[in-house]
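> Mind looking at a prediction? Sequence and model below.
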Amino acid sequence: MSGTRERILELGEELVLTKGFNGFSYQDISTALGIKNAAIHYYFASKENLGTSIVKTNIQRFEEMIANMQALQFDPIKKIETFIKIYSKSHRERKLCIVGALSPDIETLFPTTQVEVTKMVDLILNWLVEVLTEGKKQGVFHFQEEEKQRAFQILSSLVASLQLARVNKYVDYKGYCYDLLDQLK
């Protein structure tokens, strides 16, 4: 991948996670990188292409994380802890996650970007259901709800808590996240 393309993609993602998709323009990227808008259009013909590429990149990272956990034979608790660390890192960096950054704007996103955001949410929820089911079968999780319902609660809590932590800066975010894990046991 071209160095310029990669820098545009990285800065675009940074802007999505800090300002939201509708909160930045190609001008913000070109100014920050010291390039012309035409250079951005060379790699990403439209903001739709950029947004869709950002989400696809996040999907790829998540799939790689899942594959790594499988290869390392993580148990269900370690898998959930690893997942929670994504959100803890986002909190430390004062960023939203890609789902939390794009979901509020879903109706104003381009159709291709909407499709990718939906894919990402489905991927995460399906993975969580698998991990929760595995944990129940192994006897390490003892929650009462259906796995699908609990997966939705976990993802919703993590996404929303990042948004609320921006407002209430005094929240013990890390403690909150690990309370979610304790509730599974």
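Ah, there it is.
> From here on, just use CA atoms for contacts and neighbour counts.
Noted.
> Remind me what the helix of greatest length in the chain packs against, helices and strands.
Longest helix of the chain, by residue count under DSSP state H: helix 111-138. The helices and strands touching helix 111-138, judged by 3 or more CA pairs under 8 Å, 6 or more residues apart in numbering; DSSP states H and E, are helix 47-71, helix 76-92, helix 98-102, helix 147-167.
> for residue 75, what are its contacts?
Counting by CA atoms under 8 Å, 6 or more residues apart in numbering, residue 75 touches residue 135.
> ok so, going back, quick one: closest of the helices and strands packed on helix 111-138 to residue 120.
Residue 120 lies closest, by CA to CA, to one member of the helices and strands packed on helix 111-138: helix 47-71, at 5.8 Å.
> sorry, back to before: single out the most deeply packed of the helices and strands packed on helix 111-138.
Most buried of the helices and strands packed on helix 111-138 by mean neighbour count (mean count of other CA atoms under 10 Å) is helix 98-102; its value is a mean of 22.
> other SSEs contacting that helix?
Secondary-structure packing of helix 98-102 (3+ CA pairs under 8 Å, 6+ apart): helix 3-19, helix 111-138, helix 147-167.
> Comparison target, given below:
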Amino acid sequence: MKHFSELTASAERIVDAGEALIQRVGYNGFSYEDVAQMVGIRKPSIHHHFPTKIELGVVVAQRYTHRFRQALLHIEGTQARAPERLRAYAQLFETTYAENRRLCVCGMLGAESDSLPAEINAEVRRFFEINVAWLASVFAQGQEAGSFKPGVSAPDWAETILATLEGAMLVGRGLQSGRGPRQLMDMLLATLAT
């Protein structure tokens, strides 16, 4: 199985197309023919880089998770206080959603988890575990600093925040609404503030 760090420029274009398709129609909603049309190559060229769609799906999820982790590190390096970190976190989802109501790759894959291969589900689970752990840490720091109400479980709020942002994208797409994840984070922060 390939790792996203080993991609050639041609393979990277295929992964870009796979990511965009997952964000729009999900893993089960596209074929290698769709990828070939987006990239402007023939299907055998895709099979050369990714013999199976499973391998392509795993690499898309790996790369997406890696980029998200890099973004979390950037937030930590640029935002000192927990509320600002959470606003910056919500902005990651807002930026994705602002691109023609695209959804989080792992959110889309999570919605399809019952029909996905185990290898892809493992990558999706990893994405969510990383995010929940990071959010719980930020929330706990905010409680220690007095920014958030004490006595609220940080892990529970971490899952609530992640579910709210993922759900905001889905509901926003369904309602064809401009209201996005950032607005819902502002509402959550108002609820949590001391």
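That came in fine, so what should we check first? These numbers come from a predicted model, not from an experiment.
> Present the helices and strands packed on helix 111-138 of structure 1 as JSON lines; the columns should include distance to residue 38 of structure 1.
Formatted as JSON lines, these follow (distance: least, CA to CA, whole Å):
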{"stretch": "helix 47-71", "distance to residue 38 of structure 1": "13"}
{"stretch": "helix 76-92", "distance to residue 38 of structure 1": "31"}
{"stretch": "helix 98-102", "distance to residue 38 of structure 1": "25"}
{"stretch": "helix 147-167", "distance to residue 38 of structure 1": "34"}
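> Any idea which of those gets closest to residue 4 of structure 1?
helix 47-71 (13.1 Å).
> from the middle of its chain, how far away would that closest one be?
Counting by CA atoms, centre = their mean, to the nearest Å, helix 47-71 of structure 1 is centred 9 Å from the centre of its parent chain.
> which bit of structure 2 covers it?
Structural correspondence for helix 47-71 of structure 1: residues 53-77 of structure 2, per TM-score structural alignment.
> average offset between the matching stretch and structure 1?
When structure 1 is overlaid, stretch 53-77 of structure 2 sits 1.3 Å from its aligned residues on average, using mean CA distance after the TM-score superposition for structure 1.
> Next, count neighbours for the aligned partner of residue 122 of structure 2 in structure 1.
Mapped onto structure 1 by TM-score structural alignment, residue 122 of structure 2 lines up with residue 115. By the criterion of other CA atoms under 10 Å, residue 115 of structure 1 has 14 neighbours.
> if I look at residue 115 of structure 1, how far off is residue 144 of structure 1?
From residue 115 of structure 1 across to residue 144 of structure 1, the span is 32 Å (CA to CA, to the nearest Å).
> got it, and residue 65 of structure 1?
28 Å.
> Kindly report the same for residue 137 of structure 1.
The gap separating residue 137 of structure 1 from residue 144 of structure 1 is 13 Å, by CA to CA.
> Any idea how many residues pack against the closest residue to residue 90 of structure 1 other than its chain neighbours?
Among residues not flanking residue 90 of structure 1 along the chain, residue 96 sits closest, at 6.1 Å (CA to CA, 6 or more residues apart in numbering). Neighbour count of residue 96 of structure 1, defined by other CA under 10 Å: 26.
> ok, for residue 98 of structure 1, nearest residue in space, not its chain neighbours?
residue 17 (6.3 Å).
> count of neighbours near that neighbour?
21.
> Which residues are in contact with the equivalent of it over in structure 2?
Alignment note (TM-score structural alignment): residue 17 of structure 1 maps to residue 23 of structure 2. By CA under 8 Å, 6+ apart, residue 23 of structure 2 lies in contact with 102-105, 108.
> Recalculate using a threshold of 10 Å.
17, 96-97, 101-109 (CA atoms under 10 Å, 6 or more residues apart in numbering).
> ok, now how distant is it from residue 151 of structure 2?
37 Å.
> Over to residue 101 of structure 2. Which of the three states is it?
coil (DSSP: H, G, I helix; E, B strand; the rest coil).
> where's it relative to residue 119 of structure 2, distance?
To residue 119 of structure 2, residue 101 of structure 2 is 27 Å away according to CA to CA.
> Of those two, give the one with the bigger neighbour count.
residue 101 (21 against 12).
> And stretch 155-162 of structure 2 against structure 1, how far off on average?
Its aligned residues in structure 1 lie a mean 0.8 Å from stretch 155-162 of structure 2 after superposition (mean CA distance after the TM-score superposition for structure 1).
> What residues in structure 1 pair up with that stretch?
So stretch 155-162 of structure 2 sits over residues 148-155 in structure 1, by TM-score structural alignment.
> Can you give the contact residues for that stretch?
For stretch 148-155 of structure 1, using CA under 10 Å, 6+ apart, the contacting residues are 80, 83-84, 99-100, 121, 124-133, 143-145, 147, 156-157, 159-161, 177, 180-181, 184.
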